[in-house]
Structures are given as C-alpha cells and as structure tokens.
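S.K.: curious how this folds, go ahead:
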Amino acid sequence: MAGGFRIKRVHDDPSPQDGERVLVDRLWPRGVSKERAALDEWAKDAAPSNELRKWFHEAPDERREEFADRYTAELDGPDQSKKLDELRARAAKHTVTLLTATKDVEHSHVPVLLKQLKRK
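M.R.: A predicted model of the protein is given here:
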C-alpha cells in the first residue's frame, strides 16, 4: 500500500490519517509539548540550516526564490540526501505527514522540501 506525503501544521491535532508524523523544522515549536506533537521523528537534517533560516526570515518576500535555490542545494548534501531517501522509502509504504510550526506553510521551506522528496 503506497502512502505518500502530506503537510500539516504541528499545532493541528494529530489524526489517524497522518500515518507517520515527522517534524521538518530546525527548532522545536513553541508551545507544543512532545506528547501533543505525537512525533515519530524530528528530521532536523531535512530542515534549512540555521544560517539559511535566519537569512530568509530577515526578508522572506524578497528572498523567497533565492531561498528555494539555496535550500535545494543544502538538500543535496550527504546527510540531507540520506534523510530524504529515508523519508521517500517510508512514504512508499505508508503516509508520512511533514509537520511544521510555520504559519504560512505555502511560503515556507516545506513546499521546497516536498518538491525535492518527489523529485526521485
């Protein structure tokens, strides 16, 4: 049974449809306990580096396109590639929900990550 990927905010209630729940943020989300998050994994290697994250948040509207390029390059690194391969393998078997604390998920790192996950 194939699952694939879903995206959800970590602040939203967990549901049985989530399958495996994987946090893809570098920082732990404020105000969310580990119990409430109900994570199967915290995939820091799939998140943007601290330097890139801080740079992007200084001017997200102006830097969105360059951020996507830089983050894609980071995801080609050995640790990141290994993590993406692991996530792809899991999603081939069942649903994997990528969790983020970002309020504006559409304009965050998550769509870039999802594009890379679906690339291979």
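S.K.: please count neighbours and contacts with C-alpha atoms only from this point.
M.R.: Fine.
S.K.: report the distance from stretch 67-85 to the chain centre.
M.R.: 11 Å (C-alpha atoms, centre = their mean, to the nearest Å).
S.K.: list the buried ones in it?
M.R.: Neighbour counts over stretch 67-85 (16 or more other C-alpha atoms under 10 Å) mark Phe67, Ala68, Tyr71, Thr72, Glu74, Leu75, Gln80, Ser81, Lys83, Leu84 as buried.
S.K.: quick one, what contacts Asn8?
M.R.: Heads up, residue 8 is Lys, not Asn. Contact analysis of Lys8 by C-alpha atoms under 8 Å, 6 or more residues apart in numbering lists Thr97, Leu98, Leu99, Thr100.
S.K.: for it, helix, strand, or coil?
M.R.: Of the three states, Lys8 takes strand according to DSSP: H, G, I helix; E, B strand; the rest coil.
S.K.: measure it to Thr72 for me?
M.R.: Distance, Lys8 to Thr72, using C-alpha to C-alpha, to the nearest Å: 21 Å.
S.K.: to check against the first, give me the structure of this:
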Amino acid sequence: MKQARIEIARAYDELGSDGGTRFLVDRMWPRGVKKESLQVEAWLRDVAPSTELRRWFDHDPARWETFTERYCAELDANPAAWQPIVDAAKHGRVTLLFGARDREHNQAVVLRDYLARKLAHH
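M.R.: Down below sits the predicted model:
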C-alpha cells in the first residue's frame, strides 16, 4: 500500500496533472468553473458541511474552532460520504478541491485533517 497523501487545492487555481485522484468537496459547484477543467473523480456534495453549518460559519475565522468541532461531528455521523476519499487515499495521492477564498479556514482543511487521523488509525 502506498503512503496516503491527502492534499487540498482551490478549484480556481491552476491544477497540474500530478494531483492524483481529485474530489470536489463543496456542496455547490464553484461559480464559473467548467466541469472538464477540474477533472474530478467525483463531486462529493454530502461530505461538505450541512447548509445550516455552512451558513452559520460564514467563513468567519472567529467561529473556526466551533465550526471544526461541529463539522467533525457531521463527518462522524456520515462515514459513507467520506469513504470514497479514504479508499482512494489508500492507493495514492488525493486532492480535495474547494471553492472558498480563505485557504486556511474552509471545510477542505478540516476534512483533510479529519481523514488523515482516520487513515493513521488504520
């Protein structure tokens, strides 16, 4: 088994061909981005935070810690949503694509760290 590597990238960035398996992890498709340009394995809407949690967070860094806790609880309750990412990561590099402007405070950061912990325990 290869070393699992999960990375994140903004859907609006120039994406090279070395990103491994790509998953879009936003509930909504990034505005103005063509589907062909992302070259995603899958669009995993259900792995994104719930609409209620996303609206509450509103990309406010002051709410980051609580957002992280609540989102991890949602992930704990829905392992089928993130299992395709774990399965792909067991075979090589995975890139989680997100649309948010803030590169440090978004669901892909939380998801990457959450899945890294899951993979470390297996």
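S.K.: TM-score for these two?
M.R.: Once the chains are laid over each other, their TM-score by TM-score structural alignment, normalised by the length of structure 1 reads 0.89; 117 aligned residues with a C-alpha RMSD of 1.4 Å.
S.K.: next up, the contacts around the spatially most central residue of structure 1.
M.R.: Note on structure 1: the residue nearest the mean C-alpha position is Val24, at 3.2 Å, using C-alpha atoms, centre = their mean. Counting by C-alpha under 8 Å, 6+ apart, Val24 of structure 1 makes contact with Trp42, Ala43, Lys44, Ala46, Ala47, Leu98, Leu99, Thr100, Val110.
S.K.: just checking, Arg90 of structure 1 touches Val96?
M.R.: Yes. Using C-alpha atoms under 8 Å, Arg90 of structure 1 makes contact with Val96 at a distance of 7.1 Å.
S.K.: more neighbours, the two?
M.R.: Legend: neighbour count by other C-alpha atoms under 10 Å for Arg90 of structure 1 and Val96, higher for Val96 (23 against 17).
S.K.: the helix or strand harbouring the more buried one aligns to what range in structure 2?
M.R.: If you go by DSSP states H and E, Val96 of structure 1 is part of strand 95-100. Using TM-score structural alignment, strand 95-100 of structure 1 corresponds to residues 93-98 of structure 2.
S.K.: what about the strands in structure 2?
M.R.: Using DSSP state E, the strands of structure 2 run over 5-10, 21-24, 42-43, 93-98.
S.K.: average offset between the first one and structure 1?
M.R.: When you say that, I think you mean strand 5-10 of structure 2. For strand 5-10 of structure 2, the mean distance to aligned residues of structure 1 following superposition is 0.9 Å (mean C-alpha distance after the TM-score superposition for structure 1).
S.K.: how about that strand, aligned to which bit of structure 1?
M.R.: Using TM-score structural alignment, strand 5-10 of structure 2 lines up with residues 4-9 of structure 1.
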